[in-house]
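**Q** Dropping a prediction and its sequence here:
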Amino acid sequence: MKSKLYTEDHEAFREMVREFIAREVTPHQERWEQERLMDRQLWTAAGKQGLLGIAVPAEFGGGGESDFRYRAVVMEELADVGAASVSLSLSLQDDIALPYLLDLATGEQKRRWLPGVCSGEIVTAIAMTEPGAGSDLQGIRATAVKDGDDYLVSGAKTFITNGIHSDLVIVLARTDPAAGAKGMSLFVIERGMPGFTRGRKLNKVGLHAQDTAELFFDEVRVPAANLLGTPGRGFVHLMERLPRERMAIAVVAQAAAEAALRWTLAYCAERTAFGKPIADLQSTRFTLAELATETEVTRAYLDRVIGDFNDGTLSAVDAAKAKWWATELQNRVVNRCVQLHGGYGYMLEYPIARAFVDARIQTIYGGTTEIMKEIIGRDLTSNG
């Protein structure tokens, strides 16, 4: 089912994105997967093509376009070629880190950082998760101690997307340990600051080409000019921006599910068993019917969610619904598509096999399925 979400302008943009992917992504995917790292040059190529900083005002070098549908187009086209690692890295920049800079940065900070983010000369990351604090961010232990006009940031972060390539890392740290969630602040730590080091490039089950790392901060002297947002409101700043992050993950999941179904339909039409295409087997047709129905119904909901986001009315609860449902759908669809591929579905030369291992993390990061259901359940049963 073709989505009614897009206009002619979006489809023209899609053609440009396809050309970029064919030129800058597809020829390198296998090597990136084997090397466990994408080329740094991909960022500057994406920036030159206008695929980074789409929502950044033109005065800072961006596209000046807040319509999320353009980002959704990029996600769909990357999913179509099985480039989940690239999609995650670009999404981290534009959908997760960038909103913090757009919403919270001062004029001086925007002039200092945004042009590089848009050109791809600056790769961003956001460091929340710690070895002992994942979904429960109130358990973080990283600290930022005031020292004159500066802060000394110490602690360890893990599972950090873009952790190896990142030039600018938004770090959540405790500025007042006695104040609980009200005692956290956000700091921008830049490559080369003394005391900021990177640990292992983590060896993940999937998303092999995407760099995920441990980060360490040993009394990193961070000037007050790198404090992001309001002191003591770091946790609130995070909560305010999670709906967009979760919506983005849901859109990636939907795009991946649709791509998996397209690949499988083509495979079932070509592959024969018992003297005829396996698409002619009733069990296959029933499975395909179920997957098509589930993906199309989910697409309708996500189209609405994207519209709500563009209108400024997307709620945290609706974003949570989209996130858990679409990511669980992605895993369910991909798993069943692997089954329809038979033994070939387990071979990495087929995109469905890579999609299988890449999909598993989707129900975990950005808030687990269980956390999403807790958000929704609390809303349903609250007395307010």
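**A** All right, it came through fine. Residues are numbered from 1 along each chain as shown.

**Q** switch to C-alpha atoms for all contacts and neighbour counts from now on
**A** Fine.

**Q** Can you show me the strands along the stretch 151-300 of the chain?
**A** Counting by DSSP state E, counting those that start in this stretch, residue ranges of the strands within the stretch 151-300 of the chain are 168-174, 184-190, 196-201, 212-223, 227-228, 272-273, 276-277.

**Q** Include distance to His10 and mean neighbour count when you put these into a markdown table, please.
**A** Formatted as a markdown table, the strands of the stretch 151-300 of the chain follow (distance: least, CA to CA, whole Å; neighbours: other CA atoms under 10 Å):
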| stretch | distance to His10 | mean neighbour count |
| --- | --- | --- |
| strand 168-174 | 30 | 24 |
| strand 184-190 | 33 | 24 |
| strand 196-201 | 36 | 16 |
| strand 212-223 | 31 | 20 |
| strand 227-228 | 33 | 23 |
| strand 272-273 | 38 | 12 |
| strand 276-277 | 36 | 13 |
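
**Q** Use this one as the comparison:
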Amino acid sequence: MNFVLTQEQTDIRKMVREFAEKSVAPTAAERDEKEYFPREIFAAMGELGILGIPYPEEYGGVGSDFVSYAIAVEEISRVCASTGIGLSVHTSLCSWPIFHYGAEEQKQKYLRPLASGNKLGAFGLTEPNAGTDASAGSATAVKDGGSYILNGTKVFNTNGGEAEIEVIFAATDKAAGLKGLSAFIVEKGTPGFTFGKKEIKMGIRSSVQRELIFENCRVPAANLLGKEGEGFKIAMTTLDGGRIGIAAQAVGIAQSALEHAIKYAKERIQFGKPITGNQAISFMLADMATKVDAARLLTYRAAYNKSNHLPYSKEAAMAKLFASDAAVAVTADAVQVFGGYGYSREYPVERLMRDAKITQIYEGTNQAMRMVIAGSILR
């Protein structure tokens, strides 16, 4: 068992960290305040290959692995969790199902521009009445000659309105329940595909989540991903991998909070000495560091398993569960270390605390993660 990163993984961390600190960090607070989605940053990430790290070069990717991808999400999220989630959704939730389930023609047409960064991707499963319970969805896709007619609404769609390519789930056979769910590749600009309200959020404010509206939207039958009725399987296996990205995002948020807390504690003088000399503070920092390291190891294990075609559903759920809880706890402790200043927008830890909470909710709530883990260990 080797806990040392490969040279390629180390080089990718160095490259992404340099990019993040130079091109993402300087505007993170302002973008959060203005709720501005930075398409120019995603274009720059595309040019560096960051949007296609785990995909083969033949499809426009870098040809690396999912550990390197997790590292990239972690490093971007360390300076801006909003940008980190956009990267994660693009790579895990849109590109991966096309790579894994798509026909060769679909990979050439859609995966190549996604992996090369020329286009941005998104994933539409959640509906107003269908969150954790995907079977409650009402979106439909009716076969009509060489097309499917899509009708319905999706909500909380990350990258929605910005992404050129969406993977959308709709029922082709309502009577069959989850076995009647199918997946489709839908391009922005398709007639009948429009956007509704943009969510106003507590955190990840520089990320965009929009409502998607399908009104008699005609999608070519060639854009059916996999086979009819395979949508639920495609969605669940895609989300298994997506949780690695969320875990990595949470690790990046927590790492940032830890670094800020350590720096502040060393500089803050009370009772004539740095507050690190107070055992209450130093022990708090020790616990924070332990949680971050444990979360990172769980995340990298899940990513390693995925890269090496080992089971990773339970491992990804564990990583997402633990890392998100760690991020919420560590960011709250960071605010506490800062005291009153931690509650001020003048310092970054309040933004980290706001950003951390969503990691316990999206791509499967932590209660759902416990269901996944329990289902695996109790078989």
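**A** Yep, that arrived. The structure displayed is predicted, hence computed values, not measured ones.

**Q** Could I get the TM-score for this pair?
**A** Scored by TM-score structural alignment, normalised by the length of structure 2, the superposition of the two chains gives a TM-score of 0.95; 378 aligned residues with a CA RMSD of 1.7 Å.

**Q** could the strands of the stretch 151-300 of structure 1 be laid out in a markdown table, adding distance to Asp39 of structure 1?
**A** Formatted as a markdown table, the strands of the stretch 151-300 of structure 1 follow (distance: least, CA to CA, whole Å):
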| stretch | distance to Asp39 of structure 1 |
| --- | --- |
| strand 168-174 | 18 |
| strand 184-190 | 20 |
| strand 196-201 | 15 |
| strand 212-223 | 14 |
| strand 227-228 | 29 |
| strand 272-273 | 39 |
| strand 276-277 | 40 |
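
**Q** Out of those, which gets nearest to Leu51 of structure 1?
**A** strand 168-174 (18.6 Å; CA to CA).

**Q** which one's the longest helix in structure 1?
**A** helix 234-270 (DSSP state H).

**Q** could you give the angle of that helix to strand 168-174?
**A** If you take axes from the mean of the first three to the mean of the last three CA atoms, to 10 degrees, helix 234-270 of structure 1 sits at 130 degrees to strand 168-174.

**Q** next one: helix 234-270 of structure 1 to chain centre, how far?
**A** Centroid separation between helix 234-270 of structure 1 and its chain, computed with CA atoms, centre = their mean, to the nearest Å, is 9 Å.

**Q** which bit of structure 2 covers that helix?
**A** Under TM-score structural alignment, the counterpart of helix 234-270 of structure 1 in structure 2 spans residues 231-267.

**Q** Mean per-residue distance, the matching stretch versus structure 1.
**A** On superposition with structure 1, the mean distance recorded for stretch 231-267 of structure 2 (mean CA distance after the TM-score superposition for structure 1) is 1.3 Å.

**Q** In contact with the residue of structure 1 positioned farthest from its centre, which residues are there?
**A** Within structure 1, the residue lying farthest from the chain centre (CA atoms, centre = their mean) is Gly275, at 43.5 Å. Under the criterion of CA atoms under 8 Å, 6 or more residues apart in numbering, Gly275 of structure 1 has no contact partners.

**Q** Could you check the longest helix of structure 1 and say which residues are buried?
**A** For helix 234-270 of structure 1, a neighbour-count test (16 or more other CA atoms under 10 Å) marks 234-235, 237-238, 241-261, 263-265, 267-268 as buried.

**Q** and that helix, what does it pack onto?
**A** Packed against helix 234-270 of structure 1 by the contact rule (3 or more CA pairs under 8 Å, 6 or more residues apart in numbering; DSSP states H and E) you find helix 69-80, helix 98-104, strand 184-190, strand 276-277, helix 282-311, helix 316-341, helix 351-359.

**Q** of those, which approaches Arg111 of structure 1 most closely?
**A** Closest approach to Arg111 of structure 1 among these is made by helix 98-104 (10.6 Å; CA to CA).

**Q** give me the stretch of structure 2 that the closest one matches.
**A** Going by TM-score structural alignment, helix 98-104 of structure 1 sits over residues 95-101 in structure 2.

**Q** Identify each buried residue in the matching stretch, please.
**A** Neighbour-count burial for stretch 95-101 of structure 2 [16+ other CA under 10 Å]: Ser95, Trp96, Pro97, Ile98, Phe99.

**Q** want to throw the helices and strands packed on helix 234-270 of structure 1 into a markdown table with distance to Lys48 of structure 1?
**A** Shown next, in a markdown table, are those (distance: least, CA to CA, whole Å):
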| stretch | distance to Lys48 of structure 1 |
| --- | --- |
| helix 69-80 | 15 |
| helix 98-104 | 17 |
| strand 184-190 | 23 |
| strand 276-277 | 45 |
| helix 282-311 | 25 |
| helix 316-341 | 31 |
| helix 351-359 | 28 |
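
**Q** so which of the ones you listed gets nearest Gly148 of structure 1?
**A** For Gly148 of structure 1, the closest of these is strand 184-190, at 16.0 Å, according to CA to CA.

**Q** what residues does the closest one touch?
**A** By CA under 8 Å, 6+ apart, the residues outside strand 184-190 of structure 1 that reach it are 167-176, 222, 226-235.

**Q** swap in stretch 191-205 of structure 1?
**A** Around stretch 191-205 of structure 1, the neighbours that count as contacts under CA under 8 Å, 6+ apart are 159, 163-164, 166-168, 211-221, 357-358.

**Q** now do 7 Å
**A** For stretch 191-205 of structure 1, contacts defined as CA atoms under 7 Å, 6 or more residues apart in numbering pick out 164, 167-168, 211-220, 357.

**Q** Just give me how far that stretch sits from the chain centre.
**A** Here the centre of stretch 191-205 of structure 1 is set off from its chain's centre by 19 Å, with CA atoms, centre = their mean.

**Q** and for it, what span of structure 2 is it aligned with?
**A** Following TM-score structural alignment, the aligned partner range for stretch 191-205 of structure 1 in structure 2 is 188-202.

**Q** How about stretch 133-147 of structure 1?
**A** Aligned using TM-score structural alignment, stretch 133-147 of structure 1 spans residues 130-144 in structure 2.

**Q** Buried residues, that stretch. List them.
**A** In stretch 130-144 of structure 2, counting by 16+ other CA under 10 Å, buried: Gly131, Thr132, Ala134, Ser135, Gly137, Ser138, Ala139, Thr140, Ala141, Val142.

**Q** got it, and stretch 70-90 of structure 1?
**A** Applying a neighbour-count criterion of 16+ other CA under 10 Å, the buried positions in stretch 70-90 of structure 1 are 70-90.

**Q** hmm, back to that, distance from the chain centre to the match of stretch 133-147 of structure 1, please.
**A** Centroid separation between stretch 130-144 of structure 2 and its chain, computed with CA atoms, centre = their mean, is 22 Å.
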